[in-house]
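Trainee: Any chance you could fold what I've pasted below:
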Amino acid sequence: MTRIVYYTASTLNGFLADAENSLAWLFAVDDAGAPDIAAFMDGMGVFVEGSTTYEWVLREEKLLENPAKWAQFYGSRPTYVFTSRELPVPEGADVRFASGQVSDALPEIIAAAGGKDVWVVGGGDLAGQFLDINALDELVITLAPALLTGGAPMLPRNLGPDRLTLRDAVARGQFAQLTYAVSK
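Mentor: Okay, here's the model as predicted:
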């Protein structure tokens, strides 16, 4: 059965990106022993992200200038980008744009996953939209040894302990990875 998983890195105080939408704080952390993202991605059939995340990846990795790099990050999996704007697509990439309510696009996203899981890459508000419609099954939060004074929150929603069950907590180098099941 297809699960929807929000897998993200966060500062200790709950930010995904700084006030300029930069992840420089994350890349400053020694990644020796960091979680194996490739192993996680093997179980994913579809990626879902917001336009800020998508545009950051395009810009930072220069994917429009080097479209062959897209496959290094996403493989041949479809990527759904939620946006109200027209955005560029790297040549050969399977990018599908969605606008409006997550609930409207959800059946298509699940079908495209082909029985594998759906990775909500980011941002936090998009993950919150999945949570709002009881479609988020799991949170995998990789906490990094960094603190920011502001920026993009990891999950800008209220979510109490009555809906979260800790499944795993492990040290991965400088990171702590927490996995929670989310009840409906």
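Trainee: contacts, neighbours, all on C-alpha from now
Mentor: Fine.
Trainee: Asn134 contacts Arg163, doesn't it?
Mentor: No. Between Asn134 and Arg163 there is no contact under Cα atoms under 8 Å: 10.6 Å.
Trainee: Return every residue with contacts to both of these two.
Mentor: Counting by Cα atoms under 8 Å, 6 or more residues apart in numbering, the common neighbours of Asn134 and Arg163 are Lys184.
Trainee: How about the residue most central in space within the chain: what's its closest non-neighbour residue?
Mentor: Central residue of the chain (Cα atoms, centre = their mean): Val121, 1.4 Å from the mean position. Nearest non-adjacent residue to Val121, counting by Cα to Cα, 6 or more residues apart in numbering: Glu49, 5.2 Å away.
Trainee: May I ask which helix or strand encompasses that neighbour?
Mentor: strand 44-50 (DSSP states H and E).
Trainee: now for the next helix or strand after that strand, which elements pack on it?
Mentor: Going down the chain from strand 44-50, the next helix or strand is helix 51-60, by DSSP H and E. Packing partners of helix 51-60 (3 or more Cα pairs under 8 Å, 6 or more residues apart in numbering; DSSP states H and E): strand 79-82.
Trainee: could you pull out the strands for the protein?
Mentor: With DSSP state E, the ranges of strands along the chain come out as 4-11, 15-17, 44-50, 79-82, 95-98, 117-122, 138-144, 152-153, 164-172, 175-182.
Trainee: Another for comparison:
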Amino acid sequence: MTRTVYYTATSLDGFIATADHSLDWLLSRRSDPDGPMGWTGFEQRVGALAMGATTYEWMQAHDPGGWAHSVPAWVFTHRRLTGYPGADIRFTRADVGDVHAEMVAAAGDRDVWVVGGGDLAGQFADRGLLDELVVSVAPVTLGGGAPLLPRRLELVRTEHAVNGEFVCVRYDVVRTRPGSATDPADA
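Mentor: Purely as a prediction, here's the structure:
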């Protein structure tokens, strides 16, 4: 079954990038891509990508070797962006709810990876389309920047591990019926 997963890293104080969109704090950290909850195992489950324009532009600026993904990618943007030759990148201004079924179909029996950022993941969550959050917490504070997930979201921890310098946690997103006794809005 295809799941929509926000797989990311965060600082201890809950930011995925600095105010100037830098990831230097992350790239200097040690982890094992083949270790617990590591990148290698996750990447094998991915059949489609969703990302915002800022994440896409950061990837263009910091990956001079070209597009590193072989699966279709949707970039949610209102900007005019350039693609990579031969890559299946689809720029869209549509609401995430309007293209989610297309992403799931493209993913086949694999997952949709919400690459970034936090607000985009929040848009999926707002529409009940986010299934899982996998976050690796780095031992650093940034004091500000792009928040991990600028929404209230109820989660249930399903797994945790230590990988290098990171504490990694997998959560399922809790879905409730509006107005039910378990609806977080009623708390």
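Trainee: looking at the alignment, what does the residue nearest to the centre of the first structure pair up with in the second structure?
Mentor: Under the alignment (TM-score structural alignment), Val121 of the first structure pairs with Val115 of the second structure.
Trainee: now the counterpart of Leu87 of the first structure in the second structure: how far from Glu154 of the second structure?
Mentor: Matched by TM-score structural alignment, Leu87 of the first structure corresponds to Leu81 in the second structure. According to Cα to Cα, to the nearest Å, Leu81 of the second structure stands 34 Å off from Glu154 of the second structure.
Trainee: Return the residues in contact with the nearest residue to Tyr84 of the second structure once chain neighbours are set aside.
Mentor: Leaving aside its chain neighbours, Tyr84 of the second structure sits nearest to Trp67 (6.4 Å; criterion: Cα to Cα, 6+ apart). Residues near Trp67 of the second structure by Cα under 8 Å, 6+ apart: Gln60, Tyr84, Ala87.
Trainee: ok, so of those residues, who is nearest Val162 of the second structure?
Mentor: Gln60 (30.1 Å; Cα to Cα).
Trainee: What's the match for the closest one in the first structure?
Mentor: Alignment note (TM-score structural alignment): Gln60 of the second structure maps to Leu58 of the first structure.
Trainee: Check the burial of that match by counting its neighbours.
Mentor: Using other Cα atoms under 10 Å, Leu58 of the first structure has 19 neighbouring residues.
Trainee: any idea how far it is from Gly43 of the first structure?
Mentor: Distance, Leu58 of the first structure to Gly43 of the first structure, using Cα to Cα: 23 Å.
Trainee: picking that back up, any chance of a markdown table for the contacts of Trp67 of the second structure, columns distance to Val99 of the second structure?
Mentor: Shown next, in a markdown table, are those (distance: Cα to Cα, whole Å):
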| residue | distance to Val99 of the second structure |
| --- | --- |
| Gln60 | 23 |
| Tyr84 | 21 |
| Ala87 | 19 |
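Trainee: Pick the one among those residues closest to Ser136 of the second structure.
Mentor: Nearest to Ser136 of the second structure among the contacts of Trp67 of the second structure is Gln60, at 23.2 Å by Cα to Cα.
Trainee: Quick check: Arg157 of the first structure touching Gly128?
Mentor: Yes. Under the criterion of Cα under 8 Å, Arg157 of the first structure makes contact with Gly128 at 6.2 Å.
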